[in-house]
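Colleague: Sequence unavailable; structure follows:
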């Protein structure tokens, strides 16, 4: 769409004006994250950093692919990845920026990666099947058998702006292992990067992984950032510099910052949980106080106190999940009855 045809709604225009007071777009939102890394040189640098590859295994080239997958279940289920790429050696790479921890986060990772593996298998087989002869030789049949259930290595990299449960440190690797903890395949890996545990200052950055995570975590609030005397980093910073952003990038960024259906579902889930927990605790406390004091006021006071405690504990959980200040404000208003969830 041409720049002239892009129109901001009043809410979008208000957020755009706020963005213009900042130096960089915040890469913890999808639009700026893609602008930062959806470039071959930047992605190669980022992958070599976070995958901790040995020198002889370092990635030299990647092909950035269509990020949207459609899988039939039999109904079509669409998956839109932040960044999807294939390395020169055939590895499938998916890079995701996750601002808020959704309900059933682990299941979400597994479901999305299952679709990624299926797509990678389809692409792996497609060209081979097109060239397979109608009357294969014994060697060709043997090769087909070897490929029947084979698929390329697929790695998912999740950059999370919240505390990942049961993770110690900002970098962890999930893999498929047996009951003794031994890895049974190297073809599926999940690299989990926890920004809440990444606390390094500019002066303590040691490698490219540190440098990329530092930019991702701090760009949204920083007045200036280092380019580390590296043109790849310098180009990446130019792509998220607010003064360079075109209208489409600004529109995408502010829409990421606004409440969409996924955010509304997130709010609804935690609002319902707060009320359920509060009513349950309040009912128990109210009955106890009512029996002890023999008056209705005890039951009412107990229910009120329980609701307040339930709301408070749920807000703590939402905050730990990485909810933005805007989401936190809206949840508080809903719980207080000042706003309805629509």
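Modeller: Perfect, thanks for sending it. What you see is a predicted model, and the numbers here were worked out from it, not measured in a lab.

Colleague: contacts and neighbour counts: CA atoms only from here.
Modeller: Will do.

Colleague: what about the strands in the protein?
Modeller: Secondary structure of the chain (DSSP state E): strands at 62-64, 68-72, 76-80, 83-87, 92-98, 154-160, 171-175, 188-194.

Colleague: so how far is the shortest one off the chain centroid?
Modeller: Its chain's C-alpha centre lies 20 Å from the corresponding centre of strand 62-64 when counted by C-alpha atoms, centre = their mean, to the nearest Å.

Colleague: With stretch 22-41 instead?
Modeller: That offset, for stretch 22-41, works out to 13 Å (C-alpha atoms, centre = their mean).

Colleague: Need the distance between the two termini of it.
Modeller: 26 Å (C-alpha to C-alpha, to the nearest Å).

Colleague: what does stretch 14-30 give?
Modeller: Using C-alpha to C-alpha, the two ends of stretch 14-30 sit 19 Å apart.

Colleague: List the buried residues of that stretch.
Modeller: Of the residues in stretch 14-30, 15, 16, 19, 22, 23, 24, 25, 26, 27, 28, 29, 30 count as buried by neighbour count, 16 or more other C-alpha atoms under 10 Å.

Colleague: Use this one as the comparison:
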């Protein structure tokens, strides 16, 4: 059986045979949207704002947020978190695989986004404004790009909100609260017919569904899309970056396999066993905590235990 290092090296070789990096991978996704102009372009494409609400600037917000309870503290880490010039707050997430608590995760992230946004929103208001409208909330968008079939999506682009049950079946129904919005982009439902629409959004959809296997960049008159293809060429990136991508791919694949086995065998403690195994193989505390959905503090304790045992 191949060692972890051998699996990583094999994945590195596979990546180097491609023209472009896979935009659905965590590190690549974040690198794409590290440029403000790119994030602004994407959000204008998928949020469909009216002309007077077009996004022209953003302010990056901290990616990590602590969710505290009476018994534990869990870290919610946003992929891309920003405040827009129109006062809206956005969390942009890339999700590569379905899991049974996906809808709950969406709601948890949206709730935490609302709390973080409310705190910042109130910090920008006067004492009088806060006293007159203490519960006033800013608008938030939780945007999820999903590289798998989402069971509650009928189309490639679904916008969710708070509706009355009595409005079910009414095509003209409006949300009763329009400040907390969800957009789910289901890449599995993107086909040639969708791409033929030839909009800014569908150019992004083509990028997310075809770039990883493309031999050359598609013809486009959009300089932002062209820039992403140019920046994501495999040949432009150093070996260390590609190795880190490959390590993440192998780690997540093996962890997913172990989680599946553990669930079938009913071993909840297997996640901690897996965490220790991957830490011993040199994977980072943050990645193990994120993929195994364990508290960072617990994974840090395991890492300290391993380190002390070696001394």
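Modeller: Structure received. Predicted, not measured: the structure shown is a model, and the values here were computed from it.

Colleague: What's the TM-score once they're superposed?
Modeller: Superposed pair, TM-score by TM-score structural alignment, normalised by the length of structure 2: 0.75. Supporting alignment: 255 aligned residues with a C-alpha RMSD of 2.4 Å.

Colleague: rewinding a little: in JSON lines: the strands of structure 1, plus distance to residue 316 of structure 1 and mean neighbour count.
Modeller: Output for the strands of structure 1, formatted as JSON lines (distance: least, C-alpha to C-alpha, whole Å; neighbours: other C-alpha atoms under 10 Å):
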{"stretch": "strand 62-64", "distance to residue 316 of structure 1": "39", "mean neighbour count": "18"}
{"stretch": "strand 68-72", "distance to residue 316 of structure 1": "34", "mean neighbour count": "13"}
{"stretch": "strand 76-80", "distance to residue 316 of structure 1": "30", "mean neighbour count": "13"}
{"stretch": "strand 83-87", "distance to residue 316 of structure 1": "31", "mean neighbour count": "20"}
{"stretch": "strand 92-98", "distance to residue 316 of structure 1": "19", "mean neighbour count": "22"}
{"stretch": "strand 154-160", "distance to residue 316 of structure 1": "18", "mean neighbour count": "21"}
{"stretch": "strand 171-175", "distance to residue 316 of structure 1": "24", "mean neighbour count": "14"}
{"stretch": "strand 188-194", "distance to residue 316 of structure 1": "18", "mean neighbour count": "20"}
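
Colleague: Turn those strands into CSV, columns for distance to residue 289 of structure 1.
Modeller: Output for the strands of structure 1, formatted as CSV (distance: least, C-alpha to C-alpha, whole Å):
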stretch, distance to residue 289 of structure 1
strand 62-64, 63
strand 68-72, 55
strand 76-80, 51
strand 83-87, 56
strand 92-98, 44
strand 154-160, 44
strand 171-175, 48
strand 188-194, 44
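
Colleague: Residue 236 of structure 1: which of those strands is closest?
Modeller: Closest to residue 236 of structure 1 of these is strand 83-87 (C-alpha to C-alpha; 15.1 Å).

Colleague: Would you mind giving the residues in structure 2 matched to the closest one?
Modeller: Under the alignment (TM-score structural alignment), strand 83-87 of structure 1 falls on residues 80-84 in structure 2.

Colleague: Map residue 187 of structure 2 across to structure 1 for me.
Modeller: In structure 1, residue 187 of structure 2 lines up with residue 195, judged by TM-score structural alignment.

Colleague: try residue 196 of structure 2
Modeller: Residue 196 of structure 2 maps onto residue 204 in structure 1, by TM-score structural alignment.

Colleague: What distance do you get for residue 57 of structure 2 to residue 292 of structure 2?
Modeller: Separation of residue 57 of structure 2 from residue 292 of structure 2 (C-alpha to C-alpha) stands at 35 Å.

Colleague: So if I had to pick from these two, which one is more boxed in?
Modeller: residue 292 (18 against 14; other C-alpha atoms under 10 Å).

Colleague: Which strand or helix spans the residue nearest to that one when sequence neighbours are not counted?
Modeller: Residue nearest to residue 292 of structure 2 in three dimensions, not counting chain neighbours: residue 271, with 6.4 Å by C-alpha to C-alpha, 6 or more residues apart in numbering. Secondary-structure assignment from DSSP states H and E places residue 271 of structure 2 in helix 270-280.

Colleague: who are the neighbours of that helix, in terms of helices and strands?
Modeller: For helix 270-280 of structure 2, the elements it packs on are helix 239-265, helix 285-292, helix 296-310, judged by 3 or more C-alpha pairs under 8 Å, 6 or more residues apart in numbering; DSSP states H and E.

Colleague: Quick one: closest of the ones you listed to residue 162 of structure 2.
Modeller: Closest among those, once you apply C-alpha to C-alpha, is helix 285-292, at 29.1 Å.

Colleague: ok, residue 226 of structure 1 - how many residues close by?
Modeller: 13.

Colleague: aligned partner of it in structure 2?
Modeller: Under the alignment (TM-score structural alignment), residue 226 of structure 1 maps onto residue 218.
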